[in-house]
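In: need a 3D model of the following:
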Amino acid sequence: MSAAPAPPMTVPAGAQTATVAAGCFWGVEHMYRRQFQDKGLYDARVGYIGGDSSNPSYRAVCSGRSGHAEALQVVYDPDKVSYRTLLEFFYKMHDPTTANRQGPDAGSQYRSAIFFHGDEQEKIAREVTEQVNKQWWKGKVVTEVLPAGQWWDAETYHQLYLDNNPSGYECPSHFLRKFPALE
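Out: Got it, this is the predicted structure:
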């Protein structure tokens, strides 16, 4: 079964979308939901972005041949949580220094990437990436900053995977690191 384009979501006026890839999407979704569930998060979906194929399936993405990354797309209230805050969390919750890898998961589908939606998000993504590269990761960040293209929701059984499968696989590189505030 292939993924499908995300249907339009009914959210309050003014909601914004952020899209990130940080390895296996189950843990990324789980961590964002826990961190932001009462702090402006309207929805979080796992899916595929950044590749060449239409209607990608999980199997095709896992093969590494589709070009897609396993990713998370969040819809949020910018009056309650800023895009910058979402990106700072992104850089704290995974290892952005390994090209096409998170922990034992290897392949381009596990790359670190920020897929921006518009000029303002691109500007913030590049600024935050530069700051965390200098202050937290000491010049080792390999995160891609790219325009968001077509988003494909992952198959239904991947949504809320760790909530529905509490003992399911979670990448060991997904944990919250303690860094000082960015200057």
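In: for the rest of this, base every contact and every neighbour count on C-alpha atoms.
Out: Will do.
In: in the protein, which residue is closest to the centre?
Out: Val20 (2.6 Å; Cα atoms, centre = their mean).
In: and that one, helix, strand or coil?
Out: strand (DSSP: H, G, I helix; E, B strand; the rest coil).
In: can you give me the neighbour number for the closest residue to it other than its chain neighbours?
Out: Spatially, and ignoring its direct neighbours in sequence, Val20 is nearest to Ile114 (4.6 Å; Cα to Cα, 6 or more residues apart in numbering). Neighbour count of Ile114, defined by other Cα atoms under 10 Å: 26.
In: my guess is Ile114 contacts Val145. True?
Out: Yes: using Cα atoms under 8 Å, Ile114 makes contact with Val145 at a distance of 4.9 Å.
In: to check against the first, give me the structure of this:
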Amino acid sequence: MRRLLSLAFIAIAACSSASATERVVPAARLDPPAAGQQTAVLAGGCFWGLEAVFERVKGVSNVVSGYAGGSREDANYERVSSEVTKHAEAVRITYDPKVVSYGTLLRVYFSVAHDPTQLNRQGPDVGTSYRSAIFPQTKAQADVARAYISQLTSAHAFARPIVTKLENGPFFAAEAYHQDFMRRNPNYPYIVAHDVPKVRALAQLMPQLVKG
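Out: Presented below is the predicted three-dimensional model:
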């Protein structure tokens, strides 16, 4: 189902305890430096929340909500919502690796941005378009992501297995009304229940990464 939740469910969710990922996982051991402006594409549930978290990270200059893993022809909200296009809701993050590394972005991704142990869903949102997936933009990113998942698995960072996959595929920006959704709709019930806690967790658990 899409983000059409009953008010009762939203109220319960808003009062629930922290999610499984609202913790700081270990830093990536493999995290080589990169030169010049870089982009990262990450999928992990509703792109509203991913965008809201990463646009607050130091070194990130732009975050775009969109769709990754499918064709351009099907890259629209109605088609992706049908769960037959192979897209995942994702964000494209533009960042300065001199300020924030790819490994650090992945640390935020696994710590507070989503739950990497949920298969084809995130919270109330169910379907393959909500899957946990990393779309490396370079071989170096693929190496870091693969090593980091292995590192977190070996460290038993989560009580359940990590289901995050590395995938290939282009990224397409979502419709204009999805961009900066939390900033423009801070009191929207879904945002209050599911995305505000992620932003709050980032500030509380990783304050050194938050823009001033």
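In: can you give me the TM-score here?
Out: For this chain pair, the superposition-based TM-score is 0.82 by TM-score structural alignment, normalised by the length of the first structure; 163 aligned residues with a Cα RMSD of 2.0 Å.
In: under the alignment, what does the residue nearest to Val20 of the first structure map to in the second structure?
Out: Matched to the second structure by TM-score structural alignment, Ile114 of the first structure sits across from Ile134.
In: can you check Pro56 of the first structure too?
Out: For Pro56 of the first structure, the aligned position in the second structure is Ala75, judged by TM-score structural alignment.
In: regarding that match, what is its secondary structure?
Out: Recorded secondary structure, Ala75 of the second structure: coil (three-state DSSP).
In: residues contacting it?
Out: By Cα atoms under 8 Å, 6 or more residues apart in numbering, the residues touching Ala75 of the second structure are 67, 85, 87, 172, 174.
In: if you rank those residues by neighbours, which is first?
Out: Of all those, Tyr67 has the most neighbours under the rule other Cα under 10 Å, reaching 31 neighbours.
In: now name the helix or strand holding that residue.
Out: Assigned by DSSP states H and E, Tyr67 of the second structure falls within strand 60-68.
In: ok, Thr85 of the second structure next?
Out: Assigned by DSSP H and E, Thr85 of the second structure belongs to no helix or strand.
In: trace it over to the first structure, please.
Out: Per TM-score structural alignment, the equivalent position to Thr85 of the second structure in the first structure is Ser66.
In: so what's the gap between the longest helix anywhere in the second structure and the chain middle?
Out: Using DSSP state H, we find that the single longest helix of the second structure is helix 139-154. Helix 139-154 of the second structure has its C-alpha centroid displaced from the chain centroid by 16 Å (Cα atoms, centre = their mean, to the nearest Å).
In: and the gap between the corresponding residue of the second structure for the residue nearest to the centre of the first structure and Phe9 of the second structure?
Out: In the second structure, the residue paired with Val20 of the first structure according to TM-score structural alignment is Leu42. Between Leu42 of the second structure and Phe9 of the second structure the computed distance is 27 Å (Cα to Cα, to the nearest Å).
In: ok so, going back, any common contacting residues for Ile114 and Val145 of the first structure?
Out: Common neighbours of Ile114 of the first structure and Val145 (Cα under 8 Å, 6+ apart) are Ala125.
In: circling back to that earlier point, how about the match of Val20 of the first structure, what does it touch?
Out: 90-92, 133-135.
In: ok, so of those residues, who is nearest Lys98 of the second structure?
Out: Proximity of the contacts of Leu42 of the second structure to Lys98 of the second structure (Cα to Cα) peaks at Arg92, which lies at 18.2 Å.
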